[in-house]
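have a look at this fold, sequence not included:
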């Protein structure tokens, strides 16, 4: 049964983990690299990943012989590489000319939106909240994600070139710290 208090709690928890507002400089970077952001595609793939993980997460990881910590460390490494690109202004992940437009999938849908942090959080929330309330929280977050992705061109104009350069480096450092935290907490727990 839907419970507004649980939905609100789940929505806030996932919102802080996904941190779509903090990812705006990265989204703009992807938009510049790809030419555009495929907001619908990124949101739908993120939804599929999150909802699949809500119902099948443990089973999917077990199928591949993985644990949540290994999954989180893999996501942390991808986030680390992206953060280094943002801080240093270099490109480490080369574009595949045959995969133009895939930036809306990797690294945007995964691991930025539906990354290791969000997916492991969803698994953790199952122990505390009803599945229907978690699902509602996921949907509310995806609505916010979609709005931010659709607004990326407008956000870029508002922020401007110099503002973008500063934000890219600042949020690159924050993203790097998040990657280190995820890595540390899963490699050296406790």
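Here it is on my side, so go on. Predicted model only: the values in this text are computed from it and were never measured.

use CA for all of it now, contacts and neighbours both
Fine.

please list all residues in contact with the residue lying closest to residue 22 once chain neighbours are set aside.
Spatial nearest neighbour of residue 22, chain neighbours left out: residue 171 (6.8 Å); criterion: C-alpha to C-alpha, 6 or more residues apart in numbering. Residues in contact with residue 171, defined by C-alpha atoms under 8 Å, 6 or more residues apart in numbering, are 22-23, 25, 83, 86.

this structure: helices as residue ranges?
Per DSSP state H, the chain carries helices over the ranges 4-18, 24-34, 39-63, 68-88, 116-125, 131-150, 152-187.

one step back: measure the residue nearest to residue 22 to residue 73 for me?
To residue 73, residue 171 is 20 Å away according to C-alpha to C-alpha, to the nearest Å.

same check on residue 120?
The value you get for residue 120 to residue 73, if C-alpha to C-alpha is used, is 11 Å.

with residue 7 instead?
Residue 7 is 28 Å from residue 73, by C-alpha to C-alpha.

kindly report the same for residue 172.
For residue 172 relative to residue 73 (C-alpha to C-alpha), the value is 18 Å.

so between the two, which is more surrounded?
For residue 172 and residue 73, the more surrounded residue by other C-alpha atoms under 10 Å is residue 172, and the numbers stand at 27 against 22.

residue 135 reaches residue 53, doesn't it?
No - between residue 135 and residue 53 there is no contact under C-alpha atoms under 8 Å: 10.8 Å.

comparison target below:
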């Protein structure tokens, strides 16, 4: 076991920024208004299972199609870069259809465990020990559950402008992470 507090915090912050559950509160509130009840427990557990499973089998999937982790990490840095640009500038580069139900499909995947999260997990695996990433995933899923359960209260306390400021701050952090991830892994390609 290589449990390292610094790695757990670093991986946890990266996942926190990528999952962006605070920035997703307006989407969650909108989903709740459209479909009524949101299954917070189910969505959190399924998202956690998807993330941990992808952490282990994602690398095997890459090997199967002939892609190394460094290449995937560099590609992931581009995805994180564009996610950060969306958060900072308040634009939408990727559009998804509006969901009809608010259970596993729109919440667990792709909102919580989406493409950015999957890419980040494999990129993190190139830098950190797996057990530290798993602890970071579990901590993030606990936080996601708390946010899903109390999204109405959080929206009332922060307001639209407060949520916007938080989203932009995490966008800048995510942008810095994308640059570091690119710089760390691009040399492994040559």
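On my side now, so go ahead. Values in this document were obtained by computation on a predicted structure and should not be read as measured data.

any idea what the TM-score comes out to?
The TM-score (TM-score structural alignment, normalised by the length of the first structure) is 0.68; 181 aligned residues with a C-alpha RMSD of 3.7 Å.

any chance of the contacts of residue 171 of the first structure in TSV, with distance to residue 146 of the first structure and neighbour count too?
Output for those, formatted as TSV (distance: C-alpha to C-alpha, whole Å; neighbours: other C-alpha atoms under 10 Å):
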residue	distance to residue 146 of the first structure	neighbour count
22	15	16
23	13	21
25	16	26
83	22	25
86	22	24
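
which one of those is nearest residue 47 of the first structure?
Nearest to residue 47 of the first structure, judged by C-alpha to C-alpha, of the contacts of residue 171 of the first structure is residue 23 at 17.6 Å.

need the counterpart of the closest one in the second structure.
Using TM-score structural alignment, the partner of residue 23 of the first structure in the second structure is residue 20.

ok, now how distant is its match from residue 109 of the second structure?
13 Å.

try residue 75 of the second structure
Using C-alpha to C-alpha, residue 75 of the second structure is found at 20 Å from residue 109 of the second structure.

of these two, which one has the most company?
Using other C-alpha under 10 Å, the more surrounded residue of residue 75 of the second structure and residue 109 is residue 75, with 20 against 17.

which ones are touching that one?
Per C-alpha under 8 Å, 6+ apart, neighbours of residue 75 of the second structure: none.

quick one: what's aligned to it in the first structure?
By TM-score structural alignment, residue 75 of the second structure lines up with residue 74.

can you get me a residue count around the residue nearest to residue 25 of the second structure when sequence neighbours are not counted?
Distance criterion C-alpha to C-alpha, 6+ apart; nearest residue to residue 25 of the second structure, sequence neighbours excluded, is residue 151 at 6.1 Å. By other C-alpha under 10 Å, 21 other residues sit near residue 151 of the second structure.

surely residue 151 of the second structure is in contact with residue 28?
Yes - Residue 151 of the second structure lies in contact with residue 28 (C-alpha under 8 Å); the separation is 7.3 Å.

if we can go back for a sec, now render the helices of the first structure as JSON lines, adding distance to residue 101 of the first structure.
Formatted as JSON lines, these follow (distance: least, C-alpha to C-alpha, whole Å):
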{"stretch": "helix 4-18", "distance to residue 101 of the first structure": "22"}
{"stretch": "helix 24-34", "distance to residue 101 of the first structure": "6"}
{"stretch": "helix 39-63", "distance to residue 101 of the first structure": "10"}
{"stretch": "helix 68-88", "distance to residue 101 of the first structure": "17"}
{"stretch": "helix 116-125", "distance to residue 101 of the first structure": "22"}
{"stretch": "helix 131-150", "distance to residue 101 of the first structure": "14"}
{"stretch": "helix 152-187", "distance to residue 101 of the first structure": "15"}
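
for residue 95 of the first structure, find the nearest of those.
That would be helix 24-34 among the helices of the first structure, by C-alpha to C-alpha, at 8.6 Å.
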